[in-house]
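Chemist: sequence plus predicted model, see below.
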Amino acid sequence: MPYATAADGAALYYETHGSGPPLLLLSGQANNHHWWDSVRAGFEAEFTTVVMDYRGTGKSDRPDTDTYSTPGFARDAMAVLDHAGIASAHVYGTSMGGRVAQWIAADHPGRVKRLVLGCTSPGARHGVERGPEVLRALTDPDQAAAHRALVELMYTPAWAARHEGPFHTLGDPSMPDHARRRHLRASARHDAWDALPCITAPTLVIHGTDDAFNPTANAPLLADRVPDARLRLVEGARHAYFEEFAHVATPLVLEFLTEAQPRD
């Protein structure tokens, strides 16, 4: 099994699939590489996909140390690309993965060919936070009720009723409590607002129109802040737009990633 080594010595599990130019896929907070299981094949006719387990998740190390942050996850992702021998890649991050992707593109511009930021935010200081009713639902002491609330934030009721699960977007159940807390803190402290204008990679911002988990209003904020970014909204989609609306979202992303570069 392939493991990269982070700067602090943490082992980072990753996988590669498909063929073609590399595409790094970054999952959401407190989730492992299985986040992409249902849609990854849609990219593998064109690309070699790279998926990873963040520190604290999956098969990666789970240190109980102050090493969890979105810039830190970005450095971990660079360690994975280095270990895989990948000099540059397209980067597609969703939810917290989109926050990590912002740092990758800002801090390592020569290593990002094209950037896709999905259902994500520039951070709380300048972003739009989820409403208090969402926070109350997610912290309901009734665990079954909190689980139902999370499913409803991810998927439309009609889609969820047709799919029994397990859903790979609801968190890695194997995570220890310390890692879950550190992931939450890392995502909550994200603030890339000042770095976003430094992004030079062609960028696509994509978001569901009905996303209350990470409010859709964050999408135009990002698109306006990243130079020359494009904005695409997926009508009727909630937070897991990339899975439920894969028939819409995957072709949009593929079209963007395979677009010919303009000639000088």
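Modeler: Noted; the coordinates are in hand.

Chemist: could you use CA atoms for every contact and neighbour count after this?
Modeler: Fine.

Chemist: select the longest helix from the protein.
Modeler: Ordering each helix of the chain by length in residues (DSSP state H) puts helix 70-83 first.

Chemist: how far out from the middle of the chain is the helix or strand following that helix?
Modeler: Heading C-terminal from helix 70-83, the first helix or strand you meet, by DSSP states H and E, is strand 89-94. A distance of 8 Å separates the centroid of the chain from that of strand 89-94, by CA atoms, centre = their mean, to the nearest Å.

Chemist: who touches strand 89-94?
Modeler: Applying CA atoms under 8 Å, 6 or more residues apart in numbering, the contact partners of strand 89-94 are 21-28, 98-101, 111-120, 257.

Chemist: could you tell me how many residues sit around the residue nearest to Gly123 when sequence neighbours are not counted?
Modeler: Excluding the flanking residues, the one nearest Gly123 by CA to CA, 6 or more residues apart in numbering is Asp191, at 4.5 Å. Look at Asp191: counted by other CA atoms under 10 Å, it has 21 neighbours.

Chemist: and the strands in this protein, which stretches?
Modeler: With DSSP state E as the criterion, the chain has strands at 3-5, 11-18, 22-26, 48-52, 89-94, 112-118, 203-208, 230-234.

Chemist: comparison target, given below:
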Amino acid sequence: MLHATAPDGARIGFDTAGAGEPLVLLAGQANSRHWWDWIRADFSASYTTIAIDCLGTGTSDSPSHAEWGTRRFARDVMAVLDELGVGRAHVYGTSMGGRVAQWVAADHPDRVGALVLGCTTGGGAGAVPADPDALRPLSVAGTAGEALIALMVGPQWRWGHPGPLPVLGDDGMTERARREHRRASARHDAWDALPGIVAPTLVLHGTDDELSPAENGSRLAARIPGAQLYLIEGARHAYFLERREQASAAVLRFLAAHPLTRF
């Protein structure tokens, strides 16, 4: 396990796997790098994957004095790339990781090759909120875990994949860190910055995503110049698990079409 040091002194954990052009992997809210465990091999076969523990998760620090927010988390990504001596990398972020990835591309355009944004939103004026009825079961004691699973994946896929899923949160987080992640995700607003993103961008979204309605993907793709939209029919929030073969193939095709050597 490796660590980089953020400007405020916080240690940011990460690891690398594979060989080839660097590809940063950014996980969803309140999840560590293990969010990617089930599909990481799809990318490590062709790329040097860099999976990062966002502040407060995994082996990263959870300091009480820290600034928390998606834009700050993007600066932590820069600290990791600097630690590795990586000048430019592709970036793939899903859910809150997609929010972070937007700031990486907007604030550090010279450091990003291709950008992939999954099941996420630009926030601000362009965000489409989830239906409160879809989220209500998450607050019911005793059923919240199953409710979250149902938002992530459909029952047929779940039946064929019993056992713990890697996208249900980091059990090692403090309650304060969980609150900060919720606030960071909810307050994300890169809407005005999106038109300035110059990286080739692919936006993926499941059509049956109730946690982040699919309209968010459409609006995000329309807001970023030249972005491509790839909707995955019938998939929920964790489209990359439910439709692994389809989704990973789409990302790999996009990355192959935009090698770092072209920039």
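Modeler: In hand now; what should we look at? Given the structure is predicted, the values throughout are model-derived calculations rather than measurements.

Chemist: which residues in the second structure does stretch 179-194 of the first structure align to?
Modeler: Per TM-score structural alignment, the counterpart of stretch 179-194 of the first structure in the second structure is residues 177-192.

Chemist: buried residues in the matching stretch?
Modeler: Of the residues in stretch 177-192 of the second structure, those with enough neighbours to count as buried (16 or more other CA atoms under 10 Å) are 177-178, 180-181, 184-185, 188-191.

Chemist: and what of stretch 156-168 of the second structure?
Modeler: Using 16+ other CA under 10 Å as the test for burial, stretch 156-168 of the second structure gives 165-168.

Chemist: circling back: now render the strands of the first structure as TSV, adding distance to Leu222 of the first structure and mean neighbour count.
Modeler: What follows is these, written out as TSV (distance: least, CA to CA, whole Å; neighbours: other CA atoms under 10 Å):
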stretch	distance to Leu222 of the first structure	mean neighbour count
strand 3-5	31	19
strand 11-18	28	20
strand 22-26	18	26
strand 48-52	24	24
strand 89-94	13	24
strand 112-118	9	25
strand 203-208	7	26
strand 230-234	9	18
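
Chemist: so which of those strands gets nearest Ala79 of the first structure?
Modeler: With CA to CA, the closest approach to Ala79 of the first structure among the strands of the first structure belongs to strand 3-5: 6.2 Å.

Chemist: what residues does that closest one touch?
Modeler: 11-14, 79-80, 83.

Chemist: mind running it again at 10 Å?
Modeler: 10-15, 52-53, 59-61, 76-84 (CA atoms under 10 Å, 6 or more residues apart in numbering).

Chemist: kindly report the same for stretch 128-142 of the first structure.
Modeler: Contacts for stretch 128-142 of the first structure (CA under 10 Å, 6+ apart): 121-124, 145-150, 153, 188, 211-219, 221.

Chemist: can you report how many residues lie near Ser32 of the second structure?
Modeler: Count around Ser32 of the second structure with other CA under 10 Å applied: 29.

Chemist: ditto for the one 3 residues further on
Modeler: Around Trp35 of the second structure there are 24 other residues, counting by other CA under 10 Å.

Chemist: now it: how far from Ala238 of the second structure?
Modeler: Distance, Trp35 of the second structure to Ala238 of the second structure, by CA to CA, to the nearest Å: 10 Å.

Chemist: which neighbours do those two have in common?
Modeler: Contacts common to Trp35 of the second structure and Ala238, judged by CA under 10 Å, 6+ apart, are 28, 94, 167.
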